[in-house]
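> I would like to see how this sequence folds:
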Amino acid sequence: MLTSLSIQNYALIDNLHVDFNNGLSIITGETGAGKSILLGGLSLILGKRADLSSLKDTSQKCIIEAVFDVSNYNLKSLFEAEDCDYEDQTIIRREILPSGKSRAFVNDSPVNLNNLQIIGERLIDIHSQHQTMQLVSNEFQFQVIDALAKNDEILQQYKLELKDFKKLQKELKELLVFQAEAIKEHDYNSFLLNELIEANLIEGELALLEEEYETLSNVEAIKEKLSESYLLLNDEQIGVLNSLKELKNNFLKLKGYSTKYDDLFNRVESSFIEMDDVYREIDRMHDTIEADPKRLEEVNSKLLKINNLMQKHAASDISELIKIKNDLDEKVSITENLDNTIQKKSKEIELKTIQLNAIAEEINNNRKNAIPDLITQLETILSSLGMPNAQFKIDCVFGDSFYSNGKDELSFLFSANKGGQFNELKKAASGGELSRIMLAIKSVLSKYIQLPTIIFDEIDTGVSGEISNKMGDIMLLMSKTMQVISITHLPQIAAKGHTHFKVYKEDINEVTTTNLMKLNHDERIVEIAQMLGGIEMSSSAIAHAKELLN
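Next up is the predicted model:
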């Protein structure tokens, strides 16, 4: 509920602060006194755009601040979704700077106007004759029926299932698009894959093949160098082995003279053994290495194939080619198995459709069961509001398409006169009738759901007498479960309020200012008497005012 409202430097208001109570609050005042200014200031709190014309003094900023008790509204999740700090006593502030820029804050955290509008619509419902067109909205009509049908929980379940259903549909569509594209590429991808498979690629093979190619390409040169090395080691005149053998024999004799030659002998002997081993290895290699033109051709062919593939796929080595092969293998495999995947996805959609249909049917049944009660309550209330022949014809037909709130097609028809044709509300009801219908609907809704603070802005225009008295009774009844504020020009309604405020203008230093004051009992008598008989109050008007208040 709205607990307080402060307005500074807005339109005709210098500085105004008002505290509101729960129950029914009444705001009255002469035409042009500034009742609309209050609503204008409040609408800025709810996210309406502002401009410099809102400022009373264009050199100073305008500040509007409202405090709400939201402890019973279950709004924590909404505040989190809008990235706002939640407080049971929530403060919303709007500032309009002399530059024309505006700022908004929720519990001192800056927010944009979209955040403000989303939160604001859950805090205050401002209703005037101009806003009765909400009545003709299919979405609003469903909200009314669903409140009576107690569909809140099942609608949440339906929305979750619908979200999954749409996700599956999107996935199937993407699969079908992918399949269409994949089919075009399938043959080419298969060709590339087979080419890589036939290459029989082995990681690290390239270096080995290049080495083997170099060996096979230079057999004669290798044999020649091996032969030269063989002679260098084993030549009778200058052979390394013969020289080492003589050197070893010399140190063998020397070590017989002194142990200090032992180390040199051992080192020469090790060198002889190593060179002898090298000689034998060269001899073996020389005997085993042979020219192999066929193998050379095979190695050359594979190297050419690998290099061509690397160039074709812009790969730097075999490991990249293997990765490309695996990716192609996956693409080809996916394409070849897409039919199965699509079938599986289609089956999931079929099952989800069955689940959704079952939930939608339950929603439809709940609505159908609630409609007769809604019609009875609305027609009863409207009869008391001077529309005894008002009739509703509401049909809820189970359709073929999944909508955001079920599968129903709603027909919400109205007839104001006995024997009249049923028609859509916007065609069948006048502005005054729409106001009374909205009041009736809000009254019914207040029994079933926690409505926000509701402000009726001269909803009673065009009615008087007993009907206005009934309208006041309805507002009073609504105020037992919610905060109701009524801006009215009818004394019968003004007398119903638990709290009464008066909007008035006064001229100070030749400057007109709008103010708001809370009336005590005696002041209420005067205000209501003036509403009944004008400024010149008669004793009968005062008596009538006292009677209304009592």
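> From here on, just use CA atoms for contacts and neighbour counts.
Will do.
> Give the residue farthest from the middle of this protein.
The outermost residue of the chain relative to its centre, with distances by Cα atoms, centre = their mean, is Tyr257 at 99.9 Å.
> Report the separation between that residue and Asp125.
Computed as Cα to Cα, to the nearest Å, the Tyr257 to Asp125 distance reads 122 Å.
> Now do the lengthiest helix in the chain: which elements does it pack against?
Of all the elements of type helix in the chain, the one with the most residues (DSSP state H) is helix 318-384. On a contact count with 3 or more Cα pairs under 8 Å, 6 or more residues apart in numbering; DSSP states H and E, helix 318-384 meets helix 138-149, helix 152-198, helix 293-312, strand 391-403, strand 406-415, helix 431-445.
> Next, the second sequence, to be compared with the first:
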Amino acid sequence: MLTSLSIKNYALIDTLQVDFNDGFSIITGETGAGKSILLGGLSLILGKRADLSSLKNTEEKCVIEAVFNISNYKLQALFKAEDFDYEAQTIIRREILPSGKSRAFVNDSPVNLNGLQLLGERLIDIHSQHETLQLTSNGFQFQIIDALANNDETLQSYKIELKGYKKLKKELQELLDFQADAIKEHDYNSFLLNELVEANLVDGEMELLEEEYETLNNIEAIKEKLSEAYLLLNEEQIGIISALTSLKNTFQKLSGFSSKYEDLFNRVNSSLIDMDDIYSEVDVLQEQLEADPNRLEVVDSKLRVLHNLMQKHVANNISELIDIKNQLEEKVSFTENLDDSIQKKRLEIDAKEIELNTISNDIHNKRTAIIPQLKEQLETILGSLGMPNAQFKIEIIYGEEFFANGKDDLSFLFSANKGGNFNELKKAASGGELSRIMLAIKSVLSKYIQLPTIMFDEIDTGVSGEISNKMGDIMLQMSKTMQVFSITHLPQIAAKGHSHFKVFKEDVNDVTQTNLVKLNHDERIVEIAQMLGGLEMSSSAIAHAKELLN
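Predicted coordinates:
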């Protein structure tokens, strides 16, 4: 329940601090006194977006703080899911800075507006004329029926399964779309893949082929140069090996005289060994070197194939071509196996549909079973509210389509008069009748679910006399199990409250301010008397006010 509210620098409110009790609280005040300002400030606590127009003094920040006793609300799971710090006495604070930025805090920890809105929905239900219009929406009507049918857990299971079902349907459609496109590309992809497979790609092969091509294509020049090298190494008179052999013999004779000569001998001998080795290798290369026009043609053809493939696929080397080949293999294989994947996905969807049908059938049966009880209770309450001939015709038809809340189509029809035709609520009920129907629904709901603090904003619009008295009785009855606020202009309702608050305007230093005060018993008599007879209270109005309060 809401235990206190503090507002600073908001609209026409300079500073306001008020404490609330449980039970039935009344808020009254003249038209334009600022009741909407009070609701606006409370809406900010519940996560409504704010702007600079909210600031009374645009050079100072606006601060709105509310304290709630949530010990009986079972909100620990929500606090954990939103990463809020849970306290039985929870404090929510909104700050609007002169810069226009807004901040929100739950128990002094910063939170975002989405999380605050989720929490706010579980703390206060502000009933306004706008919400009365919601009564005519199919979604709200289902919420009423499901609350009475205790369908919450079943609906949660249904929504989880429905989410999985929609995901599978989306995946199936993606497979079908891909198949349609893939079939068009399959032949072309297969052709490209066959080209790459026939090329017999080997990573690093290109460099070897290019080297072999250069050798075969320049074999005569290579032979000529190898022959020159062979002669230079081993010509009898001026060959390198012959010269090194003579030089070796010379230093061998000197090596006995000094280590310096011995070192030179060793170095020449080492060079001679290398030259012998080079000579032998050149000899082998000459023997191996042989013109092969056929092999040259094969190598040239393979290189042309590789170069063409690299150009076609915009690849820099064979390694990239191999990667492209692997990708094409996956595409071709995936396309060829799509039928199996599609069939498997359809079987998964069929299984999910069976599960969804089971759950939605359970939801339907619970809804159908509760309708007579809901109809009877609503008609009884409306009878006491001056609508003795009010009748509801509520029908639920099990359909074929999976909706967000089951497979049901709901027909929620109403007739206000005996013998009248049943019609949709928005066509069959006036504004005053809709307000009474909404009050009846809230009264019924309060017996089945733990409603949060509820605030009725002029739900008594369009009614008077004994009807307003009955509406006050219903709200008073609701306040036995929850905290109820009623913003009202009717003295019959105002007199039933356990607590009474008055919203008023006053001029302070030529500045108009809105304030809220709790009235004592004598002040309540005056306020109710003025509601009955105007500012100039008659003795009969005062007597009537006392009678209402007693």
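> Including distance to Leu38 of the first structure and mean neighbour count, could the helices and strands packed on helix 318-384 of the first structure go into JSON lines?
As requested, those are arranged in JSON lines below (distance: least, Cα to Cα, whole Å; neighbours: other Cα atoms under 10 Å):
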{"stretch": "helix 138-149", "distance to Leu38 of the first structure": "27", "mean neighbour count": "18"}
{"stretch": "helix 152-198", "distance to Leu38 of the first structure": "34", "mean neighbour count": "15"}
{"stretch": "helix 293-312", "distance to Leu38 of the first structure": "76", "mean neighbour count": "15"}
{"stretch": "strand 391-403", "distance to Leu38 of the first structure": "36", "mean neighbour count": "16"}
{"stretch": "strand 406-415", "distance to Leu38 of the first structure": "34", "mean neighbour count": "19"}
{"stretch": "helix 431-445", "distance to Leu38 of the first structure": "21", "mean neighbour count": "21"}
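> so which of the ones you listed comes closest to Met475 of the first structure?
Of all those, it is helix 431-445 that lies closest to Met475 of the first structure, at 7.6 Å by Cα to Cα.
> Next, the mean deviation of that closest one compared to the second structure.
Helix 431-445 of the first structure, aligned to the second structure and superposed, deviates on average by 0.9 Å (mean Cα distance after the TM-score superposition for the first structure).
> Now do the next helix or strand after that helix: distance to the chain's middle.
Downstream of helix 431-445 of the first structure, the first helix or strand assigned by DSSP states H and E is strand 453-457. On the basis of Cα atoms, centre = their mean, to the nearest Å, strand 453-457 of the first structure is displaced by 31 Å from the centre of the chain it belongs to.
> Quick check: the residue nearest to the spatial centre of the second structure vs Ile342 of the second structure, distance?
Centroid-nearest residue in the second structure: Asn114, 10.8 Å away (criterion: Cα atoms, centre = their mean). Asn114 of the second structure is 39 Å from Ile342 of the second structure, where distance means Cα to Cα.
> Same question for Asn357 of the second structure.
22 Å.
> Ile222 of the second structure now?
For Ile222 of the second structure, the distance to Ile342 of the second structure - Cα to Cα - is 63 Å.
> Show me where the stretch 451-550 of the first structure has its strands.
Remark: strands assigned in the stretch 451-550 of the first structure by DSSP state E, counting those that start in this stretch are 453-457, 484-487, 499-508, 511-518.
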